[in-house]
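[1] Provided below are the primary sequence and the corresponding predicted coordinates.
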Amino acid sequence: MASLFAVLLVAGAGVAILLKYCQLQTILFRKATRCPVTGKNTKHPSWENSAPNARAEEEAKKKAETNSYKRLYYQVQNLEKFPEVLPFARQTLVSLLRQSVLNAKLQIHSQFNILKLEDDHSPERLAAFMAGKRHKTHVDWAKYQQRRQAGGGPEMFADREAARQWVKQNAPLQLVDGAWVARVHNVTTPYALRGITKNAWQTYCEELGDGDLAKNHCHIYRELCRSIGYEYPHQNDVDFIHPRHGLDNDRVWRASAGHLLISLFPNDFLPEILGFNLHYESLAPGTLKAARELPEFGISGYYFAVHISIDNAESGHSAMAEATINTYMEHVRKTGIMDVKEAWRRVQAGFLLSEYLDGDDDLGKCRDAVAGMIHAKAGVAGEVHCTSRARIGGRELTDWFSRDTLSSVSSSSWKDDFITALTRSKPWVYPGDSERGLLLKELSWKGRMFGAFTQNEVQCLRTWIDLLDDDPTRVEEKYWKLVGRADNGNSLRRNAMPETASLMSAGVDAATMHPAFPPQMAIPVAGLSSSSSSEFVPFSPLHMAKSRKVNLDALLPLWFMHPCILEQIVMSPYRTTMPLGSSVLRLLRAESGYMPESAGVAGMDEQRRDPESPIPSLTELGLDICRSNHVAEPTCLKDVLQSCGTAGGSSAAAAASVDFAYVVLSWAARPIENGTFLLGLSRAFLDLEKFVSTAANQGLLLSRQGCEGLANMIERKQDSFDKFPSLLKSELGGMEMFNAGYELGRHKIERLLVQEISLDDRD
């Protein structure tokens, strides 16, 4: 094997050096006389029997990979039905991240490779880098405009049918617009990070029209498809991925799955999500061209025109994404929650993943580059490697590189067969681990083949080998090593609950992990009197005797938990493409402390808001309650539940409150199954908010500023709840489960906060 690469120097190296290299022999395959493809025993197998199906094998592998992405696309949008997919989903995400970084290392000399920003983050350097990318896009666009003005025709689409097919094939991706940040801001997010994740989740809200269905990007694209004759089921329907729809673009399915996966584990991959967001919200040449050319064929280009404006780098999503990264990196520096260099490399990895999914680079392209490189060198090698006994795929090197072989078969067949055989040639190549194999060692300094390949060619070989992952159980370890994590990600993997059997076990802590599917308590609908009613009638306001004091240990678990009730309903974009889902999104925006909806888009106004006039979120109001009552501020939901539920240190009501909080977390994790019930339950907690607001007005519980903020939030939420009955009747056919959720929630809240209970009463 060593002499194989040595002889490739024949065109530029001396005979003495060649003879020295030829002395390097390998024991690999000395006894191999069986072709690994045909299985025939022969010393010199005929070329026709070597590996004629190598390309077919690659195509089959590619098809299987695409089908895997399609299944993930369906399952992730129905996660509560397929929680067992989470370990594979995580593995796929990490594999894509690793591929993205390795691919970028292969193209390190590219003008706008973010890896050139090295190992540390600088707001100024990042701004200059992004400005350079935008400038190139603007220059390319100006040249395109000049060509069109000079009489040139459309460059993206040959005719109307080509334009229709392009819109059609991109449907899986565009119909999940915003998904990459869908889960980034949730009830389990550490409180110190919520300002950062809130800014990222704002992008998701604006992609979905801030709850205005007409402005919802997924809705706009669905209407675009409908206008040109394509009608699809919702993306959560298994029929959406059926071949009958003709959605067969491999790259699009990979990208679509990637957009869903990147946000799936927000507590473990926040830097990657922020980096992904920065790249994807950058102005893309294809968006500019599509906005111009589609109308030329009688097809609306408004979906793409909207993205050109809303993603602008001064006040739009691109500016928001860059500012959020700068804020996050400053937080890392100040708190030391992570090594700064590691955090920046992970931001880069997320950026590169979006770039990778946006293009057509993959293992196949890298494979072809390696095969072409070796084939070109083999053509000038001649017969000087005749002393070698090394074999590749059971074939002697003399046979692989003979003039007769190279002239008698097509170059594509030779490349396919050779690269397939080389892939299996241990100890020279260990798939997924270039450092382990002998090939790269011999090509490096002090190796006996140093100089046989240029530096770029060596990097190409290295990347190809590293992308040949044959051990999926080690892919996460390899990724953490790539981004320089000190413990190779062991701490993250311990928290990730990768074992399928544990995903739905009682040991899953839904207060710290997202997503999590602990066993859920059956909803006791039969015992609720209002569950058979078709109308909603709210109960009288919660009331507590003046002689009693609010039990904070019982209140705080309920307060900090209840933002979870509706948040997962909108974590798949398709659920916001109907009026009810849009109304839920508006309600969640109020709970999260965003400015009220307007006719326009907030963009950077949200981040530039006057700090003296805050709009608090439910979580921030909970922290206000703690400060106002001299209670130690928790750092996350788990802190609240632990401190209030500690045995012996709390009242029975507090312990029962913690129990109920975990029950609600399990219900909230299943929004498809429990959606209407959760809406009613959330309405009961609006009554709790009104109760707290009343107490605050009496000088209890909240600061003056917090009291004003809660009153404004209640008003906004009430507006959404007032719309729910008619929407539930029109979309879901009734109010029964809504009423059941409301009644159960009210009874629980009253029992925990208003009535006296003992430990024996806990259920």
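    Good, I have the coordinates.
[2] C-alpha from now on. contacts and neighbour counts both.
    Fine.
[3] separation between the spatially most central residue of the chain and Arg90?
    The chain has Ile262 as the residue nearest its centroid, 1.0 Å off, counting by C-alpha atoms, centre = their mean. Distance, Ile262 to Arg90, by C-alpha to C-alpha, to the nearest Å: 9 Å.
[4] ok, now Glu59?
    Counting by C-alpha to C-alpha, the gap from Glu59 to Arg90 is 25 Å.
[5] now the helices: where do they sit in the stretch 251-400 of the chain?
    270-280, 285-296, 302-310, 317-335, 340-358, 363-378, 397-401 (DSSP state H, counting those that start in this stretch).
[6] ok, second structure coming up, stack it against the first:
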Amino acid sequence: MSGVHIEIGRPQQAVRQWSAKSIYFSLLESELSARTKAESAAFLARQLSETHSHATSMPATLAELETWLAEHNELVGHQYHEYLAGRKAGQPRRYFRSKSHALFFLRAVAPTKLVDGSWLYGLMKHWQDPRLVSLIKIYLEELGDGVEAMNHVVLYRKLLKLNACEDWKNLDEKFFTQGAIQLALATHTDSHLPEVIGFNLGYEQLPLHLLITAYELKELNIDPYYFTLHTTIDNAQSGHARGAIDAVREAMPVFADASDYMQRVINGVKLNDVGLSTLDIIQQFDMQAEVVRILQSKANIGQFMHSDRCVIGGRTVNDWLKEQDQVALFLQEMEKTGWVKRHHNPEESPFWKVIAGDKAPMFGVFTGYEQQVIYDWIAGEALESQLMLARLGKPWRMVEKQAIAHDEALHKKYGNVYDFRSGHKLTQQMRQANDFNQDQLAFERHVHGIDDEQILMDFLVEWMSPAKHYTPLGLSATRYFKSHMDSLF
């Protein structure tokens, strides 16, 4: 936790300041402690209070939602058309100045994208309630209906892996706020149903930044599929945006206070404003500062790893790295001494040759993301003049195809025993049980051994949590759950 402060007028009472990052990871644990539940509830209440006065374009009546949705999509469509016309006329990318800038963004939004759809999880235990069918359908689709290739979190995890951006857990506190909100809504749905419905309504509307992001990622040789998927699945006619409005109507109370319900829905919509926005995150990127941060992250170990014969600016590299606040000066000295030749082809810089390439002396010290940042920083004003392969790497389709082939080989070797729609054994039996498929086989036996419907669904729902649904067993549970729901509704 980040400490306490004392309220004026209440000198004897300490009020805890919760860390969004701490709450985020606590809410992803298998068993939630009473303390985690209490702190996340207070965190959620504070965010609702702070956003209560925020303005929103959402109407206060159900009858106006259709028009609101249509007008929003028309506006976004016009804005995107203007963006495309500008690009065609020669305007530069609006969001990402370089590939490292785009990768910074992918990494920075990871805490939010890796809990995609989580705000709806608390509804799953109410699977028998027909008022929640639209919302449950949306959650299942966020989970890809149990199909790995369509599960949104699986897709984003693969995107991070392909681009060597998997160290997102080291991000600063400010990048975890929105994800913590989503997980808190999942945890406290029973007391915040209208707010969950409202948050979903706001989140599922197609934003302009999603369209531009997908367009520019593709230009920078980064697979845009995760983002293009959301532009199609969230469509206003038959997608999640449509389902979000249906959900508001389906859960509208018949005898209780409908106006209070709508106000709480609006309060949930406003929770989308919590934390850094997409544009805020894009604007956070400072290439010079990021290079310094990367070198500082290596300093604790690096200060012992270099030969004393390596002297730059009158000091050994080990000496430079002893104090993190000296790293910025170290970079300046590398420029002065020619170790780094800014605004030239990075291949001309000895420092780049030391860290890049399979046979480089420091091979493996810097991740792919970190190397991209350093490459773009060295190239500087000469970046766009570099060869595309050197500047952007291999075409993403080629890299992805290699990864898919590997995954398919594993699936063929350790495939599933049961058809998850029919529940019957496959005609082609899995190979003999081994140490790699024991969990899967035990899961199958357990599921097929449960006769009580409620116990079965409770078990499946547990495996469909934000912390588990993207795992092989979580995907299996999702397929079973969807199969049962399809038979009911």
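    On my side now, so go ahead. Being a predicted model, the structure only gives us computed values, none of them experimental.
[7] hang on, the earlier thing: could you dump the helices of the stretch 251-400 of the first structure to CSV with distance to Leu686 of the first structure and mean neighbour count?
    Formatted as CSV, those follow (distance: least, C-alpha to C-alpha, whole Å; neighbours: other C-alpha atoms under 10 Å):
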stretch, distance to Leu686 of the first structure, mean neighbour count
helix 270-280, 31, 26
helix 285-296, 42, 18
helix 302-310, 33, 18
helix 317-335, 31, 20
helix 340-358, 38, 25
helix 363-378, 52, 18
helix 397-401, 75, 21
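[8] Would you tell me which of those helices gets closest to Leu440 of the first structure?
    helix 363-378 (13.5 Å; C-alpha to C-alpha).
[9] on that earlier part again, looking at Glu59 and Arg90 of the first structure, which one has more neighbours?
    A direct count of neighbours by other C-alpha atoms under 10 Å for Glu59 of the first structure and Arg90 places Arg90 higher, at 18 against 13.
[10] Kindly state which residue of the second structure is aligned to the more buried one.
    Using TM-score structural alignment, the partner of Arg90 of the first structure in the second structure is Ala41.
[11] One more: Gly275 of the first structure?
    Alignment note (TM-score structural alignment): Gly275 of the first structure maps to Gly198 of the second structure.
[12] need the contact list for that match.
    248, 264-269 (C-alpha atoms under 8 Å, 6 or more residues apart in numbering).
[13] which among those gets closest to Met58 of the second structure?
    Looking across the contacts of Gly198 of the second structure and measuring by C-alpha to C-alpha, the closest to Met58 of the second structure is Ile266, at 7.0 Å.
[14] what residue of the first structure matches up with that closest one?
    Under TM-score structural alignment, Ile266 of the second structure pairs with Gln348 in the first structure.
[15] my read: its match touches Glu118, true?
    No - in this structure, Gln348 of the first structure is not within contact of Glu118 by C-alpha atoms under 8 Å, at 9.6 Å.
[16] Could you count how many residues lie near Gln91 of the second structure?
    By other C-alpha under 10 Å, neighbour count at Gln91 of the second structure equals 11.
[17] Trp201 of the first structure versus the closest residue to Leu97 of the first structure other than its chain neighbours, what's the distance?
    Take Leu97 of the first structure and drop its neighbours on the chain: the residue closest to it by C-alpha to C-alpha, 6 or more residues apart in numbering is Leu353, 5.6 Å away. Separation of Leu353 of the first structure from Trp201 of the first structure (C-alpha to C-alpha): 19 Å.
[18] Alignment lookup: Gly86 of the second structure to the first structure.
    Gly86 of the second structure maps onto Arg147 in the first structure, with residues paired by TM-score structural alignment.
[19] What's the match for Val461 of the second structure in the first structure?
    That one, Val461 of the second structure, aligns with Glu567 by TM-score structural alignment.
[20] quick one: what helix or strand has that match in it?
    helix 564-567 (DSSP states H and E).
[21] For Glu142 of the second structure, see how far away the equivalent of Gly316 of the first structure over in the second structure is.
    Correspondence of Gly316 of the first structure to the second structure, assessed by TM-score structural alignment: Gly239. From Gly239 of the second structure over to Glu142 of the second structure the distance is 12 Å, taken as C-alpha to C-alpha.
[22] Please apply the same query to Ser19 of the second structure.
    Using C-alpha to C-alpha, we find Ser19 of the second structure at a distance of 27 Å from Glu142 of the second structure.
[23] what are the ranges of the strands in the second structure?
    4-6, 14-16, 311-312, 315-316 (DSSP state E).
[24] give me the stretch of the first structure that the third one matches.
    Taken onto the first structure by TM-score structural alignment, strand 311-312 of the second structure occupies no residues there; it is unmatched.
[25] Might you quantify the distance of that strand from its chain's geometric centre?
    Distance of strand 311-312 of the second structure from the chain centroid (C-alpha atoms, centre = their mean, to the nearest Å) equals 41 Å.
[26] do the same with the last one
    Computed by C-alpha atoms, centre = their mean, the separation of strand 315-316 of the second structure from the middle of its chain amounts to 41 Å.
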